[in-house]
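Colleague: here's a sequence, model it:
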Amino acid sequence: MELYQMTEQFNELFDRFDEIDNYIPDTDEFGRYIDGNGEIIEDLEAFREKLRSAWFDTLVGLEAEFNDKAENIAVYLKSLYIEAAAMHDEEKTLKARRMVIEQRADRLKKHLIKSMNAIGVKKIDMPRARLTIRKNPESVIVDDELGFIRWAQENANMLLKVKLPDIKKAETKRLIQAGESLPYVHLDRTESLIIK
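Modeller: Presented below is the predicted three-dimensional model:
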């Protein structure tokens, strides 16, 4: 049974609790209370107590089944988090190794370009590799970033990309908690699941 089905069963079960307290059984032709099988109910309150007891037994059984299901999901969640953490660690290791290899390749490539330029060779065509030195498109090299930004703000603002300022959420939270009324923001409390 799925968790959502169990949740529905819990809701139905709790709805039935009030029905048990207010339960009035059918009567036979003599006005005596009878149960669903047509058996005479001698003591209505004892019968209701029996129904309550069955209700509690059902609740305990459903709760145990729900707890087992929740535990299985929690164990699976823990294994997923462990697997994700291992992948994250492996990603960091692979990224570091990739960067070392890329840096080695870049240094070797620059050395090869320098050596080919030194002897005046722009193209080499061999069976396993073809090498060609070509001119790349021009790119902007910024010699003084702060100096250029100041100049552009005064003379050519369209050369700058402007970002929205970041909201200091911790400071904003502190002010709201202190009783400040701030527009366009509010505090919200979410829930999290702790699995140990």
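
Colleague: C-alpha only now, for contacts and for neighbours.
Modeller: Will do.

Colleague: top helix in this protein by residue count?
Modeller: In the chain, taking DSSP state H as the definition, the longest helix is helix 44-118.

Colleague: packing partners for it?
Modeller: helix 3-21 (3 or more C-alpha pairs under 8 Å, 6 or more residues apart in numbering; DSSP states H and E).

Colleague: give me the contacts around the helix it packs on.
Modeller: By C-alpha atoms under 8 Å, 6 or more residues apart in numbering, the residues outside helix 3-21 that reach it are 48, 51-52, 55, 59, 62, 66, 69.

Colleague: what about 7 Å?
Modeller: Helix 3-21 is touched from outside by 48, 51-52, 66, with contacts defined as C-alpha atoms under 7 Å, 6 or more residues apart in numbering.

Colleague: columns distance to residue 160 on top of those residues, output as CSV?
Modeller: Below are the contacts of helix 3-21 laid out as CSV (distance: C-alpha to C-alpha, whole Å):
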residue, distance to residue 160
48, 78
51, 76
52, 74
66, 58
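
Colleague: here is a second sequence; please produce its structure as well for comparison:
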Amino acid sequence: MTALYEMTAELVELNNLMDSFEDTDTGGDDGSMALAIRDTLEGMEMAFNDKAVAIVKFAQALEGDTTAIDAEIKRLQERKKRINNRREQLRDYLRHNMEAAGHKKIECPLFTITLAKGRDQVQIADEAALPDEYVRVKTEIKPDKVAIGKALKDGATVPGAELVTGPTSLRVK
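Modeller: Sure thing, here's the model as predicted:
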């Protein structure tokens, strides 16, 4: 089966041949040659269209695959979260019971379980009461593309920005 890019090259070549044939001194009087080129072009256009339809169908099948993969990823992430929560619950359960029983260390052939002293942590009771020297300010500078685009479309000049046409897009309805 011929690849789409090969079909495109052949179509361009045939269109150029047709254009050059019609521009010759005969003015395109040779009807049989023009008819043959037109017939070939029509056949190739149909094959090209069939190939394009097949490509879109394949792309839609891939889209279905990605939807299924996204659902599976979500399911697995939820399962991972449940497993991690269960693991933390078990560790907290063991820690609580070791503390209550007064056990600081449990040894077995595979590993040792030890209750370690907790680390110092800062707990903020009221953020607004903190002095400025203990507060970080985060500033984000980012162009407002929507406002810039509106201004450019309205005819304004915005230094450092210009309105350009993006690449063509493919729409399948």
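
Colleague: ok so, going back, quick one, the longest helix of the first structure and helix 3-21 angle?
Modeller: Inter-element angle recorded for helix 44-118 of the first structure and helix 3-21: 160 degrees (by axes from the mean of the first three to the mean of the last three C-alpha atoms, to 10 degrees).

Colleague: and the next element down the chain from helix 44-118 of the first structure?
Modeller: Next along the chain after helix 44-118 of the first structure, taking DSSP states H and E as the criterion, comes strand 123-125.

Colleague: could you pull out the buried residues of that next one?
Modeller: Residues of strand 123-125 of the first structure include none that count as buried (16 or more other C-alpha atoms under 10 Å).

Colleague: got the contact list for the next helix or strand after it?
Modeller: Toward the C-terminus, strand 123-125 of the first structure is succeeded by strand 130-132 as the next helix or strand (DSSP H and E). For strand 130-132 of the first structure, the surrounding residues in contact (C-alpha under 7 Å, 6+ apart) are 122-125.

Colleague: of the residues you listed, which pair is most distant in space?
Modeller: 122 and 125 (10.4 Å; C-alpha to C-alpha).

Colleague: among the contacts of helix 3-21 of the first structure, which one sits closest to residue 106 of the first structure?
Modeller: residue 66 (58.0 Å).

Colleague: okay, which residue is most central for the first structure?
Modeller: By C-alpha atoms, centre = their mean, the first structure has its centre lying nearest to residue 192, at 10.5 Å.

Colleague: and that residue? What does it align with in the second structure?
Modeller: In the second structure, the residue matched to residue 192 of the first structure (TM-score structural alignment) is residue 169.

Colleague: again with residue 60 of the first structure
Modeller: Using TM-score structural alignment, the equivalent of residue 60 of the first structure in the second structure is residue 42.

Colleague: what's the answer for residue 84 of the first structure, then?
Modeller: By TM-score structural alignment, residue 84 of the first structure lines up with residue 66.

Colleague: how far away is that match from residue 72 of the second structure?
Modeller: For residue 66 of the second structure, the distance to residue 72 of the second structure (C-alpha to C-alpha, to the nearest Å) stands at 10 Å.

Colleague: swap in residue 2 of the second structure?
Modeller: Counting by C-alpha to C-alpha, the gap from residue 2 of the second structure to residue 72 of the second structure is 36 Å.

Colleague: these two - which one has more neighbours?
Modeller: residue 72 (12 against 9; other C-alpha atoms under 10 Å).

Colleague: map residue 172 of the first structure across to the second structure for me.
Modeller: By TM-score structural alignment, residue 172 of the first structure lines up with residue 148.

Colleague: quick one: stretch 8-17 of the second structure to the first structure mean distance?
Modeller: Compared with the first structure after fitting, stretch 8-17 of the second structure deviates on average by 1.1 Å (mean C-alpha distance after the TM-score superposition for the first structure).

Colleague: what stretch of the first structure does that stretch fall on?
Modeller: On the basis of TM-score structural alignment, stretch 8-17 of the second structure is assigned to residues 7-16 in the first structure.

Colleague: any idea how far the matching stretch is from the middle of the chain?
Modeller: 29 Å (C-alpha atoms, centre = their mean, to the nearest Å).

Colleague: cool, stretch 124-133 of the first structure as well?
Modeller: For stretch 124-133 of the first structure, the distance to the chain centre is 49 Å (C-alpha atoms, centre = their mean).

Colleague: distance of residue 66 of the second structure from residue 128 of the second structure?
Modeller: 46 Å.

Colleague: the more surrounded of those two?
Modeller: Comparing residue 66 of the second structure with residue 128 by other C-alpha under 10 Å, the one with more neighbours is residue 66, at 12 against 9.

Colleague: picking that back up, now do the SS call for the match of residue 192 of the first structure.
Modeller: coil (DSSP: H, G, I helix; E, B strand; the rest coil).

Colleague: measure it to residue 52 of the second structure for me?
Modeller: From residue 169 of the second structure to residue 52 of the second structure the distance is 15 Å (C-alpha to C-alpha).
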